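> I would like to see how this sequence folds:
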Amino acid sequence: YQTILDITGLSWLIEKVSGVQVALSLGLLNSYTGLIMPLIATATGTFLYRQFFLTVPDELTEAARMDGAGALRFFIDILLPSSRNNMAALGTIMFLWAWNQYLWPLLITTDASHATAVTELKQLIPNVGGIPEWNIAMAGTLIVMLPPLVVVVAMQRWFVR
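Have a look, this model is predicted:
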């Protein structure tokens, strides 16, 4: 069944419709929680951290146990500091992915007070019959591009290590 959905290209539509139904049943429409929650709970972070934790040598775990560190102490003192690069990468990837979302905020918000910058950018280009003011639209595009640029530049030092 999943193969048929993948071939026809309908899996993204089913995912969005079911996401809106869940948000509707939980009362998350027109709320920041409804906008943010699905963007945080993704498999990207799980996969990234799983791959990182698979690279931790068993000798490191044994050495921590010999020093008297329990599982929580090992996690806090050894794994968290050594996964800072992963945290920076995941934070940057998730911010960029969430910032560039267009369809989800469009589906989940009907109130203009909860609209995102990317969905409001479309308002600068009029529908059929209107003459777009491209100078204003491009200025808006540049302004909307600035926060992701700042995040990438700020987090870049963590990637170079």
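> CA atoms for contacts and neighbours, from now on please.
Will do.
> quick one, what contacts A117?
Shown in contact with A117 (C-alpha atoms under 8 Å, 6 or more residues apart in numbering): V144.
> 10 Å instead, please
99-102, 105, 140-141, 143-145 (C-alpha atoms under 10 Å, 6 or more residues apart in numbering).
> for PyMOL, what selects the buried ones among these?
Selection command for PyMOL covering only the buried members of the contacts of A117, criterion 16 or more other C-alpha atoms under 10 Å:
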select buried, resi 99+100+101+105+140+141+144
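> centroid residue for this structure?
Nearest to the geometric centre of the chain sits M94, at 2.9 Å (C-alpha atoms, centre = their mean).
> next up, for comparison:
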Amino acid sequence: MIERNRLLDWLSHGVLWIGLCLIVFPLYIALVASTHTAQTLAQSPLPIWPGDQGWANYRAILGGDGSGFAAQLPVARMLSVSLVMALLISVGKIVISLLSAFAIVYFRFRLRLLCFWAIFVTLMLPVEVRIVPTYQVIADFGLINSYAGLTVPLIASATATFLFRQFFLTVPDELVEAAKVDGASPLRFLWDILLPLSRTSIAALFVIQFIYGWNQYLWPLLVSTDESMYPIVMGIKRMISGGDARIEWNLVMATAMLAMLPPAAVVILMQKWFVKGLVDSEK
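As a prediction, the model looks like this:
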């Protein structure tokens, strides 16, 4: 039996509250800044309470009806580009990883283990190492300023393939034999048996890969030369690269708050599945 110590309980809760405040306070300041005018934010000290310009600031960046440099950027278009990019990357990674892990585990062919280790070794090669030849391939195929150019080089995932392979190895052989006796094809076995068993792992990977795709900056910076194909991360960077005299921090903070909403919504809506996929040991 574990005895509870009231002092340790208070101490642990205090540490949690301090950590929560350190995380939430910058977000609160960004939210407050998005509700004031640029002139107010230029003064000292910074306001700590919300202002009355929130609706005007968000309408300016989404509708493009403001007069400043930041208000003229297509923020709504950038948000849609980031959303499409994140969805394509996350879904593409899951589909390709599922199929590759399924082939490695359930099909017997020559050099099967070599193929798996060739995929696994790519974990040691970050995007920066292969970015020049990858860009050359994308340019040769004419995929600059396209969703294919933004997403295809980022779809393959050795980590997801490894996780699905390890999960498939825990599936009892009796399920495979039963599927064969019933005359199920390999794809039918994958669709009717493996996918339902993998739903928590798929949900956890979807959350991770969605955030990974949403936060991409370096690769879109290379393959997006048209403003209409900028993701929101590049849009925020462009807002603060025009010199101190042109930076409208109220609009920048409003854009940053909008940029946080989709990944936060994905995490909140899929929180149960995400946690279960990471810690659940039942197969």
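> now tabulate the contacts of A117 of structure 1 in CSV and tack on secondary structure and distance to V17 of structure 1.
As requested, the contacts of A117 of structure 1 are exported to CSV (DSSP: H, G, I helix; E, B strand; the rest coil; distance: C-alpha to C-alpha, whole Å):
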residue, secondary structure, distance to V17 of structure 1
W99, helix, 20
N100, coil, 19
Q101, coil, 16
Y102, coil, 15
P105, helix, 13
G140, helix, 30
T141, helix, 28
I143, helix, 31
V144, helix, 27
M145, helix, 28
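> quick one: whichever helix in structure 2 runs longest aligns where in structure 1?
Ordering each helix of structure 2 by length in residues (DSSP state H) puts helix 75-106 first. Using TM-score structural alignment, none of the residues of structure 1 align to helix 75-106 of structure 2.
> what helices and strands are in contact with that helix?
Helices and strands touching helix 75-106 of structure 2, by 3 or more C-alpha pairs under 10 Å, 6 or more residues apart in numbering; DSSP states H and E, are helix 54-63, helix 112-121, helix 147-155, helix 158-169, helix 186-189, helix 199-214, helix 232-239, helix 249-269.
> which part of structure 1 matches the fifth one?
Helix 186-189 of structure 2 corresponds to residues 71-74 of structure 1 when matched by TM-score structural alignment.
> the fourth one now?
Across structure 1, the stretch matching helix 158-169 of structure 2 (TM-score structural alignment) is residues 43-54.
> ok, average deviation of the match of helix 186-189 of structure 2 from structure 2?
Comparison of stretch 71-74 of structure 1 with structure 2 after fitting gives an average deviation of 2.5 Å (mean C-alpha distance after the TM-score superposition for structure 1).
> what about the aligned partner of A23 of structure 1 in structure 2, how many neighbours?
Matched across to structure 2, A23 of structure 1 falls on I138, judged by TM-score structural alignment. A count of neighbours around I138 of structure 2, defined by other C-alpha atoms under 10 Å, yields 18.
> ok, the residue found closest to I138 of structure 2 once you drop the neighbours it is linked to in the chain - contacts?
Excluding the flanking residues, the one nearest I138 of structure 2 by C-alpha to C-alpha, 6 or more residues apart in numbering is G149, at 6.1 Å. Residues near G149 of structure 2 by C-alpha under 10 Å, 6+ apart: 134-135, 137-139, 141-143, 219-220, 222-224.
> how about the residue of structure 1 most remote from its centre, what does it touch?
Farthest-out residue of structure 1 from its mean C-alpha position, per C-alpha atoms, centre = their mean: M66, at 38.7 Å. When contacts are counted by C-alpha under 10 Å, 6+ apart, M66 of structure 1 is found next to L60.
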